[in-house]
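[1] Sequence and predicted model, in that order:
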Amino acid sequence: MTKQPEHIVVIGGGYVGLYTAHRLQRRLRRELKRGDVRITVISPEPYMTYQPFLPEAAAGSLSPRHVVVPLRRVLARCHFVPGEATSVDTERRIVTVRTLAGAESGAELTEIAYDELVLAPGSVSRTLPVPGLAEHGIGFKTVEEAIGLRNHVLEQLDIASSTRDTEVRDAALTFVFVGGGYAGVEALAELEDMARFACRYYHNIRPEEQKWILVEATDRILPEVGERMGTYVVRELRGRNIDVRLNTRLESCAGRTAVLGDGSRYPTRTLVWTAGVKPNPVLASCGVPLDARGRVRCTPGLRVEGVPHVWSAGDAAAVPDLTAQRDEATGAWPPCAPQAQHALRQARRLADNLVAARRGRPLTDYRHRSAGSVASLGLHKGVARIYGRRLRGYPAWLAHRVYHLSRVPTFNRKARVLAEWALAGLFKREIVSLGSLEHPRAEFELAAGAGGQPEAR
């Protein structure tokens, strides 16, 4: 009787999913070639998005296809299943998947058996019950949202340039961003930089007419770079005529009017929501222990607590941070922050530990001290804290680019990104809005709908 190969299933194609599967296919190359092991990756998207590059993609500094990494190419020795895991039965070791074909045809769900499971579905945008947010808010977590936002901002300049209605014009030139973390600050800074540059091609719009507002519920922005550098960022943004509102919440955006906690009201056609993320809700149906925030409880070795043959890491996991201080009351380690630095390193440690477990070797606890943080504030502007050293302006912006270029997967993507940066240094920004890409069949549907009407004579 032929022995069935050991099946390793990875749920998720983000940082952890990609890097874990990639390292596994390298470490288990011989086993894969002999047919002793199979690796299956389940993800609704056939690519991994390198999210730190989304602000530059939104600003037009990078092409959207160069900020994503195709899973099929990078994970050539793995089997890729395009679909979404809906539940996990840890007793039977079964993953239930809704494939793309099943979603289209309404067919039954597919079951995939596993011997070892890596839970890495990542995170989704964390929203609040703000009136009007679902109808008018714009997210900033996927490459589609980033390019859609770029097209939207340029479209607002076109609207403002072509109307005589002052209310419409003011609303079109008002841009509100909610959330003072990396995503919100970098997206706002890059897009404001792009919009200010674009104004030179609009004869009736001056850069100072635009109103950019950053709303943050706490008393500081970019806490990762430290209080001192966070204060510098606020000063830098305000120096660019960006209205930074600290200790302020968005109360409503119904009727395309942003109402803030201090009572101020801003009619706007652009409200970008970047106020944090939360673990993927699918974890609730995976039969694993979760903490108060919905993350998978893990050991320092990246196993799921109390559930054999299941591993987890990244945004979806509460991994003890062994480099931090224990909680004085409980004696427990605080979890690692949901950052890309941790996700990349946890993925590699997870893969190594999984291979070690297969071979009967002891596991190694995940332990990593942060090298620092970098953030871009637009072209040639940035802040950074690297091994305790603070950088600002051009050196910080350069450090931001060098660091992320070194971290984006595959030599192919590194070369393409570097080439685009080199070309961008030689030529001016592109300010073309391709909003029709979001509805490519609209014109054809209109023509086809009118095709049955008699031709006018």
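    Perfect, thanks for sending it.

[2] From here on, just use CA atoms for contacts and neighbour counts.
    Will do.

[3] all helices for this structure, in order.
    15-27, 29-34, 54-59, 71-74, 100-105, 133-136, 143-162, 166-172, 182-198, 227-239, 340-358, 394-407, 411-426, 442-450 (DSSP state H).

[4] Of the ones you listed, flag the one that's most buried.
    Compared across the helices of the chain, helix 54-59 shows the largest average neighbour count, a mean of 27 (mean count of other C-alpha atoms under 10 Å).

[5] residues in contact with that helix?
    62-64, 67, 141-143, 146-147, 149-150, 183, 186-187, 190-191, 193-194 (C-alpha atoms under 8 Å, 6 or more residues apart in numbering).

[6] cutoff 6 Å now
    Outside helix 54-59, the residues within contact range by C-alpha atoms under 6 Å, 6 or more residues apart in numbering are 62-64, 146-147, 150, 187, 190-191, 194.

[7] Can you tell me how far residue 10 is from residue 199?
    47 Å (C-alpha to C-alpha, to the nearest Å).

[8] Look at these two and report which has more neighbours.
    residue 10 (26 against 20; other C-alpha atoms under 10 Å).

[9] what about versus this one:
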Amino acid sequence: MRRIVVVGGGYAGFYAAWKLEKKLRRGEAEVIVIDPRPYMTYQPFLPEVLSGSVEARHAAISLRRNLHHTKLIAGSVTKVEHGRRTVTIQPVKGPEYELEYDIIAVTAGAVTRTFDLPGVADRAIGMKHVEEAVAIRDRLLTAFDEASVLPPGPERRRLLTVTFVGGGFAGVEGFGELLSLANALLKKYPELSRDDLAFHLVEATQRILPEVTDGPRKWVRSLLVRRGAHLHLDTTLLSADDGHVILSDGTEYDTELLVWTAGNAATRLVRGHTDLPVTDRGLIQTRADLRVGTETEVVPDAWAAGDDAAVPDLASPVPGAFTVPNAQNAVRQGKRLAKNLLASLRGREPKNYVHHTLGAVATLGLGTGIFQFRWIVVRGFLAWLMHRGYHVLAVPTWDRKMRVLSVWLAAAIHGRDIVSLASVQRPRDAFVNEAALPKLSLADVHSGGTPAVAEPADRSS
């Protein structure tokens, strides 16, 4: 029985393994998925996790619950030696070890692209994973609680200042949803006003939402500005040291929350820890049929898909174009990868991956969205409904579809939940503080006495 190793359990890896185990015959092949996380993140839901419109767990698709016949290894692949048909695995616990394979599919995805800027590594939060979205939401809700007891001034202003760096779909959707939540929260905090809020979106080019045309893009900019946003286009972040933001357009201010969504970069594995061919952009050199290699040369038993693969875009009118690293392509490439792997195992020729875009759709806050397909543009509430309808159909498993729908229905009737659970990031604080108080001995408990111990510990910490 041949061993197929899938590196990464994101979109492409999850769908490839999911489809493979449904189609493989008994004893035909063993599938192993290696990923440090036990779930696939449905990233289009992360902006709505920020605003509380989707529960965090509902944006996470359990690998073990859905991959019934696939072996899962909780760890990271640190090296691929295809010449020896081995991968080096760093498990979540324990020492590194090597695993042999017959066929490899590299679907490791991408990581957030960062730059060596003062303060970014210390202050910024990305927006690729569920835990990051939850942290962003909790920080905003906590900031409202803290700001509501402060007098107007610099400290209150800092707490309610939010900065997003990156004006692509992830950045604009997250920014729009969080700004919508902040404006809605003002109704619950009479001590605060809209003048206390400062939301900044920083984009290095002149365009936000590059996937849409100038008309819809201008409408989105106008919408965000009407809600109180400060847009800094053709501007870069120079420093965020100690929360003090300095922009290339001369703007300076203090921010409590810094969210980094400035594009993707290849993983460390692909950048320098594999003998598979890599492009100048740091991506796996991939053919249109998802085999690793070039048009004239194929690397045997090696496949790639998703954000870490340079897949030729056969649907693009631009010669030499590669597929865009987005959810549409990753999902469909994962499915095509499974079909092509099966065809290869059974002696048939794999087919090329060709996908014509279904358009671009984005949520911009509760009840507002934008959709464009070629010359067709839909704005506002209808586009928002289209966004929700598309993604509830696209999210895998009926379990997740029903859970997401139930949360949306509850929110439509009762409104969004505005409880911060930031304390769960420090679950032992309450216990530690209580443990520092005077203790009762067993003798005191039986006698009903009180402990003769020093003064109580300071609980303010």
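    Arrived safely, thanks for sending. All of these numbers come straight from a predicted model, not from anything done at the bench.

[10] TM between them?
    Once superposed, chain against chain, the TM-score is 0.93 (TM-score structural alignment, normalised by the length of the first structure); 439 aligned residues with a C-alpha RMSD of 1.5 Å.

[11] ok, and the closest non-adjacent residue to the residue sitting nearest the centre point of the second structure?
    For the second structure, the residue lying nearest the average C-alpha position, counting by C-alpha atoms, centre = their mean, turns out to be residue 128 (1.9 Å). Excluding its sequence neighbours, the residue lying closest to residue 128 of the second structure (C-alpha to C-alpha, 6 or more residues apart in numbering) is residue 43, at 6.6 Å.

[12] Tell me the counterpart of the one you found in the first structure.
    Under the alignment by TM-score structural alignment, residue 43 of the second structure pairs with residue 51 in the first structure.

[13] now do residue 411 of the second structure
    Using TM-score structural alignment, residue 411 of the second structure lines up with residue 424 in the first structure.

[14] can you check residue 372 of the second structure too?
    Match for residue 372 of the second structure (TM-score structural alignment): residue 385.

[15] Stretch 384-393 of the second structure maps to which residues in the first structure?
    Going by TM-score structural alignment: stretch 384-393 of the second structure matches residues 397-406.

[16] Against residue 254 of the second structure, how distant is residue 203 of the second structure?
    18 Å.

[17] Then residue 178 of the second structure?
    18 Å.

[18] go on, residue 370 of the second structure?
    31 Å.

[19] So if I had to pick from those two, which one is more boxed in?
    Comparing residue 370 of the second structure with residue 254 by other C-alpha under 10 Å, the one with more neighbours is residue 370, at 25 against 21.

[20] Would you check that the more buried one makes contact with residue 376?
    No. Look at residue 370 of the second structure against residue 376 with C-alpha atoms under 6 Å: they stay out of range, at 10.8 Å.

[21] Next, the contact list for the alignment partner in the first structure of residue 112 of the second structure, please.
    Correspondence of residue 112 of the second structure to the first structure, assessed by TM-score structural alignment: residue 125. Residue 125 of the first structure makes contact with residue 277 under the criterion C-alpha under 6 Å, 6+ apart.

[22] try 8 Å this time
    139, 141, 274-278.

[23] and these, which are buried?
    139, 141, 274-276, 278 (16 or more other C-alpha atoms under 10 Å).

[24] Residue 337 of the first structure maps to what in the second structure?
    Counting by TM-score structural alignment, the partner of residue 337 of the first structure is residue 324.

[25] scratch that, residue 26 of the first structure
    So, by TM-score structural alignment, residue 26 of the first structure is matched to residue 22.

[26] And for residue 147 of the first structure?
    In the second structure, residue 147 of the first structure lands on residue 134 (TM-score structural alignment).

[27] about what we covered before: surely the match of residue 43 of the second structure and residue 144 touch.
    No. Checked against C-alpha atoms under 8 Å, the pair residue 51 of the first structure and residue 144 is beyond contact range at 11.5 Å.

[28] now residue 150 of the second structure, nearest residue through space, not along the chain?
    residue 156 (6.2 Å).

[29] From residue 200 of the first structure, how far off is the counterpart of that neighbour in the first structure?
    In the first structure, the residue paired with residue 156 of the second structure is residue 169, using TM-score structural alignment. Going from residue 169 of the first structure to residue 200 of the first structure by C-alpha to C-alpha gives 17 Å.

[30] go on, residue 255 of the first structure?
    For residue 255 of the first structure, the distance to residue 200 of the first structure - C-alpha to C-alpha - is 31 Å.

[31] Likewise for residue 145 of the first structure?
    Taken as C-alpha to C-alpha, the span from residue 145 of the first structure to residue 200 of the first structure is 26 Å.

[32] do residue 211 of the first structure as well
    17 Å.

[33] Next: residue 267 of the first structure.
    25 Å.

[34] now residue 190 of the first structure
    From residue 190 of the first structure over to residue 200 of the first structure (counting by C-alpha to C-alpha), the distance is 17 Å.
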